[in-house]
Structures are given as C-alpha cells and as structure tokens.
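K.L.:
Sequence and predicted structure are below.
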Amino acid sequence: MDIRTVIEDLAEEAERLIHDGVWVLTTTDRSVASKAAADLHTAVGTPQSQQTLPEVDRLERLREALAAVAIALAHVHGRLAWFLGAAATALTPVLHWRAMPAEDGPTFGAVPPTPQQYTEAEDAVRRLRSVLTSITTA
C-alpha cells in the first residue's frame, strides 16, 4: 500500500470514531491537532508549489512534515497518540529516500523516489492536515 492510501484509511477511521462518539476529543487533542495541522501546511504547500521545487527541497519538506507529526505525538496520549503514531509510521518511507546522487558511495539503503512517490506522499500529508484540521472543530 502506498503512503496516500494508508493515510486515507487512517483519516477515515479517525473521522468514523469521532462521528460515532467513540473518540471524544479533549481540549489538548484539539490544541495539538491544530498546531500539527498548521505545521503540516507550512511543510507541504499546494500541489502546484511543491511540484515546482527541486527534489531535494521536496524531500526536505516531507521530512519536516514527518517531524511535525512526531513532535505532536510527543505531546498527547490515547487515541490522538495512536492516530499520530500510525500516521508517522505511514510516512516513514520518506526517511529512506534520497534526492542527492550517490556518487559511487554507500547510501545506507537510501533510494531515489519516483516523482509519483513524491506526489503521493505530499497528497498524504495534505490529507493528514485535513483530518487534523477537522479534529479541531469536532
């Protein structure tokens, strides 16, 4: 499964749990979700703006998004922590990507992603931002 599909599944599950009253959001949940959504928006902008960036910048921004999720995760417990943990896990492939040439040396297993993989990961971050934004108003 690609990153976008995993994040979409997580988002749908979170929305369903909130809608069904299984996940009752706390003030802290809302605050952390709001900050994380803002940080994700800063990291990964619109599709048009991202696609004009060099690959090294696109990868940097995806890693910033993963860092924002990890920081948010450090500040919560319960369902929001479980959700953010699963989202961070889904985004971990970006840690194995490289945008720089190997220059005939070791890469510690890092591989260059395809343009499609960049787009899918960026779309996943936008979807994650969307569900975090909806959490703040639930």
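P.N.:
Noted; the coordinates are in hand.

K.L.:
Only C-alpha atoms from now on, for both contacts and neighbour counts.
P.N.:
Fine.

K.L.:
which residue sits farthest out from the middle of the protein?
P.N.:
Going by CA atoms, centre = their mean, the residue of the chain most distant from its centre is residue 104, 31.4 Å out.

K.L.:
quick one: secondary structure of that one?
P.N.:
Assigned state for residue 104: coil (three-state reduction, DSSP: H, G, I helix; E, B strand; the rest coil).

K.L.:
got another, please set it beside the one above:
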Amino acid sequence: MDMRRIVAVLAEEAEQQIHNQVWKPAPSECALAHETEMGLRKAVGPPDVQETLPQIDRLEHLREALAVLAISLARTHGRLAWFLSGAINALEPVLRWRALSSDRGGTFGTVLASLEEYTEAEEAVRRIQDSLARIAAG
C-alpha cells in the first residue's frame, strides 16, 4: 500500500470516528491538531512550489513534516496520538531516503527516491494536513 492510500485510510477512520461520535476531540486535541496542521503546511507547500525545488530541499521539507508529527505525538495521548502515529508510520519510507550520491562508501541503507516518490509523500502530507484541519474543527 502506498503512502497516499495508508493516509487516506487513516483519514477515513478519523472522520468516521468523529462523525459517529466515537471520538469527540477535546479542546486541547483541537488546538494541537490545528498547530500540527499549520506546522505541516509550513514544512510542505503546495505542489507548484514543491515540484520546483531541488530534491535535497524536498527531502528536507518532508523530514521537517515528520519532525512536526513526532513532536505533536510526544505531546498527546489517545486517539489523536494514534492518528499521528499512523501518519508517521505511513511516511516512514522518507526516513530511508537520501538526496546525495554515495560517491564511495556505504549509505547506511538509504536509497535515492524517485520524483514520483517525492510527489507521493508530499500528497500524503497534504492529506494529513486536511485531516488535522477537520479534527481541529471538532
């Protein structure tokens, strides 16, 4: 399953839980969801901006998005933490990417990602942003 699909499943589950009132986000969860959404929007911009950047910058932005998610995860528990954990897990392949050639020597298991993989990861981040906006709205 690709990153976009994993995130879509997470988003659908969150929306269903909120709709069915299984999950009623507390004000603190709404605030953290909003803060996280804004951090992700700052890290990964719109497609027309991201796609013009060099791969090394795109990778940096995706790593920043993962850092935003990880910091938010450390600040919460319960369903929001579970959602954030799932989002981090979906983006996990980004952690193995590198944008520089290896020249000589080992790469610690990292791989060069394709442009399509960068686009997929960025689209997944944008879907997470949208889900967090809905969570923030309660």
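P.N.:
Noted; the coordinates are in hand. None of these values were measured; they are calculated from a predicted model.

K.L.:
TM-score of the superposition?
P.N.:
Scored against TM-score structural alignment, normalised by the length of structure 1, the superposed chains reach a TM-score of 0.98; 138 aligned residues with a CA RMSD of 0.6 Å.

K.L.:
Check the gap between the residue farthest from the centre of structure 1 and residue 56 of structure 1 for me.
P.N.:
Per CA to CA, to the nearest Å, residue 104 of structure 1 is found 19 Å from residue 56 of structure 1.

K.L.:
so what corresponds to the residue farthest from the centre of structure 1 in structure 2?
P.N.:
Matched by TM-score structural alignment, residue 104 of structure 1 corresponds to residue 104 in structure 2.

K.L.:
what about that match, distance to residue 118 of structure 2?
P.N.:
Counting by CA to CA - residue 104 of structure 2 and residue 118 of structure 2 are separated by 25 Å.

K.L.:
Look up the average distance of whichever helix in structure 2 runs longest to its aligned counterpart in structure 1.
P.N.:
Using DSSP state H to define each element, structure 2 has its longest helix at helix 115-136. Helix 115-136 of structure 2, aligned to structure 1 and superposed, deviates on average by 0.4 Å (mean CA distance after the TM-score superposition for structure 1).

K.L.:
How far away from the center of its chain is that helix?
P.N.:
How far helix 115-136 of structure 2 lies from its chain's middle: 6 Å, per CA atoms, centre = their mean, to the nearest Å.

K.L.:
May I see the buried residues of that helix?
P.N.:
Neighbour-count burial for helix 115-136 of structure 2, with 16 or more other CA atoms under 10 Å as criterion, is recorded at 117-129, 131-136.

K.L.:
No further questions, thank you.
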